[in-house]
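Engineer: quick one: sequence plus predicted model below, questions after.
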Amino acid sequence: MLAATHAAFSTALYLGGAAVFEYPTEPIAWGLAILFSFMPDIDIPTSKVGRPLFFISVPIEKRFGHRTITHSLIGVGVLAALASPLYLLWPVGFWAILGGYWSHIQIDMANIRGVDLFWPSPLRVVMPGKVKYRLEVGSKAEMIVLCAMLVFCVGLYPMSNLGLRGGLHQILKDFDIAYGEFVKVQGLTWHTLELKAIDNLTLEHIECACPVLGAWQKGLIVAYRKTDLVRYYFPRFLAFMFKKFLALFSYRIRDILLLPAFKIYLRRFI
């Protein structure tokens, strides 16, 4: 496969892993995943990594050939052993390196020849099984796959920052997911709860973006700004001034009865 295809596929796996396992997307780890997606091709001197490392790639090609030892489980194991000290210091970086390396092998299975995954066994692993569905290097089919992966990565990037649960939360507007997301990060960032609800004391309908103060008994405690009542007790000018004062300094904390029929979601409060 082309280097661009390997870079796109490693990016898709990295962002997909961030969405599923909810690790932070770090530029350095992302770059390592892309860099090591080129490394299995060190067994060919004309590759992106083979040219600068010709003193390594030439002997490997002469001794083992292309898509053999470096595209096998042995190659993955050797890399894991070499990178293992990094696991203790920076686990995300370790898995980015290993994941990027594996992404190269996995996408090369879609090549016509496949890879010798179980080298030194001559058994070749291909995906899919029928030759007509596999990709030739640099073919029009590979270009289509590359473009599709790039579009997929663009769409996957927001999901990688939200995580799988966060993405479902944005789609479903589910309060239970919002509650779980808040509990994980409470005390670290400010959040608001955008809701439509009914005050269980006055039965008035409430629609607001309320700052979340904390979690309590599978629910959220929010600060509800209340300034409308002052107009009933003050002359217009004094009411206006008093409302401005309350808008700056006064919050009333209320228990809110959250109705499941309403759409509720949590977003970062800036």
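Structural biologist: Sure thing, it's come through. On a predicted model such as this, the values are computed, not experimentally measured, just so you know. Numbers count the residues shown, from 1 in each chain.
Engineer: going forward, measure contacts and count neighbours with C-alpha atoms only.
Structural biologist: Will do.
Engineer: show me what the longest helix seen in the chain is packed against.
Structural biologist: Ranked by residue count under DSSP state H, the longest helix found in the chain is helix 140-172. Under the contact criterion of 3 or more C-alpha pairs under 8 Å, 6 or more residues apart in numbering; DSSP states H and E, helix 140-172 touches helix 3-21, helix 175-185.
Engineer: would you mark the buried spots in the last one?
Structural biologist: I take that to be helix 175-185. By 16 or more other C-alpha atoms under 10 Å, the buried positions in helix 175-185 come out as Phe175, Ile177, Ala178, Tyr179, Glu181, Phe182.
Engineer: can you name every helix or strand that it contacts?
Structural biologist: Helices and strands touching helix 175-185, by 3+ C-alpha pairs under 8 Å, 6+ apart, are helix 140-172, strand 265-268.
Engineer: JSON lines please, covering those and showing mean neighbour count and distance to Phe64.
Structural biologist: Shown next, in JSON lines, are the helices and strands packed on helix 175-185 (neighbours: other C-alpha atoms under 10 Å; distance: least, C-alpha to C-alpha, whole Å):
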{"stretch": "helix 140-172", "mean neighbour count": "17", "distance to Phe64": "26"}
{"stretch": "strand 265-268", "mean neighbour count": "18", "distance to Phe64": "53"}
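Engineer: try this one side by side with the last:
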Amino acid sequence: MLAPTHSVFGVFLTLIILALFGVKLSLHWTIMLFAILGALLPDADHPASIIGRFLYPISSRIERRFGHRTVTHSLIGWMSATISASVLIAFVSLIPLISRWGWSDLPVRWAAAFSIGYFSHIVLDMFNKRGSQLFWPQEVRDVIPLNHRYRINSGSRPEIVVFIIIVLMLALTLPISKYGIGSSLHWLLATSGSAIEEFKSSNLVSYLEFKGYFKDTKQPISATAEILDVVNERIVILLDGKIYTISDELASDIIAEKMRVKQGKRPVQVERKEFKDKSREYLESQIPDKALVSGTIHLPEGMKVTLPAGAGSFNIFEQKGGDLYLRFAGKKQIRELALTEQFDLQRKRDLVDLSGFHARARKIRSQITEAGEEYEGLTELGKQALLGKEGIEKQNARIAELQSQLAEVNLNIEEVQLRIKSRKFVYSGEVYIRL
């Protein structure tokens, strides 16, 4: 076979095998370059070949000593070339530019592509009239098929037909090698289950291209939405700023007829934040405009929150006792959180009570001051002469009673202040912000 046929077949076989092993994004030009290099190198034993002319001093010596399609077209030659290339690639991978260019994951694929390309050359030459000495140094040539009339001469018209067929097969292989066999199968099936499996296999931001209808209104819809999560075999999506569930089941907000996952280019970014007695305004200031918040918020005792209604059946808010659970809540929805009328009324009552206790405390302090200042300029003898012993005792008892009343009122003030503080609308807890 000629170099173009070997090159195309080497790339084709490389992409197929890498896809079978779950390697995505195999279309990098360097991978195909190593596959072509491997597919051409066995002809280094033939000085007239492309690679032979490039390596002429070596190719001429190999041909004189071993002949064409012998040692370089054998399993020994394949393994030797693979090991040598792998060692060389390992040294090349240490060059800082490889990492700087974002190629740090490619060296292993380069070695695999070279090895597959090399082996593809040996296999393809077995369909030639002369075949290959696969088990060199045995002199028996291995051919496919055994009948020589069905084998191909290099450069003949049948080889051109084979070349065209391989090119067509390569074209069909390109999407498989880009997305992987699993992803390609998921794309063809376009079902809810295949979309879920595709979403779970990636850590990138994913989008769902779907066609279906809303369960409640039967209104048809064809759109693309960001995938947030999978809950009970239903995909949670963000569509036009609202949260919906979608699947092929009737329990979803959107019943899908077809759905395919499209991978984005950036990874999912999530920030973890802890809050302790922080206001809603503070929390809002920590949330970017398009971010979504999930997590648990501990509310003050007795607080009930008015939960805004969602667009679909997916509850972005849920209150259980003193805990508020958030699932992909946007900044707008968090702003809509409000205290109940009962809580507002109780808070107003607390403020009224606090104001009354402060007024009473001021009155008692004024009475204590008046009682103490009434006979402030008199000596003890003067007070006894003016009030008598019994009058002094009554005055002291009156002041003591007022001081006791003031202490009780101050205690009431502290209790109301603590109650107001405990009822202050603040957040404590742990949330995850999806950027």
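Structural biologist: That came through, no problem. All values reported here derive from a predicted model rather than from experimental measurement.
Engineer: what's the TM-score here?
Structural biologist: Scored against TM-score structural alignment, normalised by the length of structure 1, the superposed chains reach a TM-score of 0.81; 242 aligned residues with a C-alpha RMSD of 2.3 Å.
Engineer: so which bit of structure 1 is the longest helix seen in structure 2 matched to?
Structural biologist: Secondary structure assigned by DSSP H gives helix 380-422 as the longest helix of structure 2. The counterpart of helix 380-422 of structure 2 in structure 1, using TM-score structural alignment, is absent.
Engineer: so what does that helix touch, helix or strand wise?
Structural biologist: Applying 3+ C-alpha pairs under 8 Å, 6+ apart, we find helix 380-422 of structure 2 packed against helix 341-373.
Engineer: ok, which stretches of structure 1 are helices?
Structural biologist: Using DSSP H, helices in structure 1 cover 3-21, 27-36, 54-64, 73-89, 91-108, 140-172, 175-185, 236-249.
Engineer: using a markdown table, lay out those helices together with distance to Leu213 of structure 1.
Structural biologist: Formatted as a markdown table, the helices of structure 1 follow (distance: least, C-alpha to C-alpha, whole Å):
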| stretch | distance to Leu213 of structure 1 |
| --- | --- |
| helix 3-21 | 27 |
| helix 27-36 | 32 |
| helix 54-64 | 59 |
| helix 73-89 | 35 |
| helix 91-108 | 32 |
| helix 140-172 | 20 |
| helix 175-185 | 10 |
| helix 236-249 | 16 |
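Engineer: figure out which of these is closest to Met127 of structure 1.
Structural biologist: helix 91-108 (8.5 Å; C-alpha to C-alpha).
Engineer: structure 2: matching residues for that closest one?
Structural biologist: Aligned by TM-score structural alignment, helix 91-108 of structure 1 corresponds to residues 108-125 of structure 2.
Engineer: what's the mean distance for that stretch versus structure 1?
Structural biologist: Taken over the aligned residues, the distance from stretch 108-125 of structure 2 to structure 1 averages 0.6 Å (mean C-alpha distance after the TM-score superposition for structure 1).
Engineer: first-to-last residue distance for stretch 59-73 of structure 1?
Structural biologist: End-to-end distance of stretch 59-73 of structure 1 (C-alpha to C-alpha, to the nearest Å): 20 Å.
Engineer: find me the equivalent region of it in structure 2.
Structural biologist: Aligned by TM-score structural alignment, stretch 59-73 of structure 1 falls on residues 61-75 of structure 2.
Engineer: list the buried residues in that stretch.
Structural biologist: For stretch 61-75 of structure 2, a neighbour-count test (16+ other C-alpha under 10 Å) marks Ile62, Glu63, His68, Arg69, Thr70, Val71, Thr72, His73, Ser74, Leu75 as buried.
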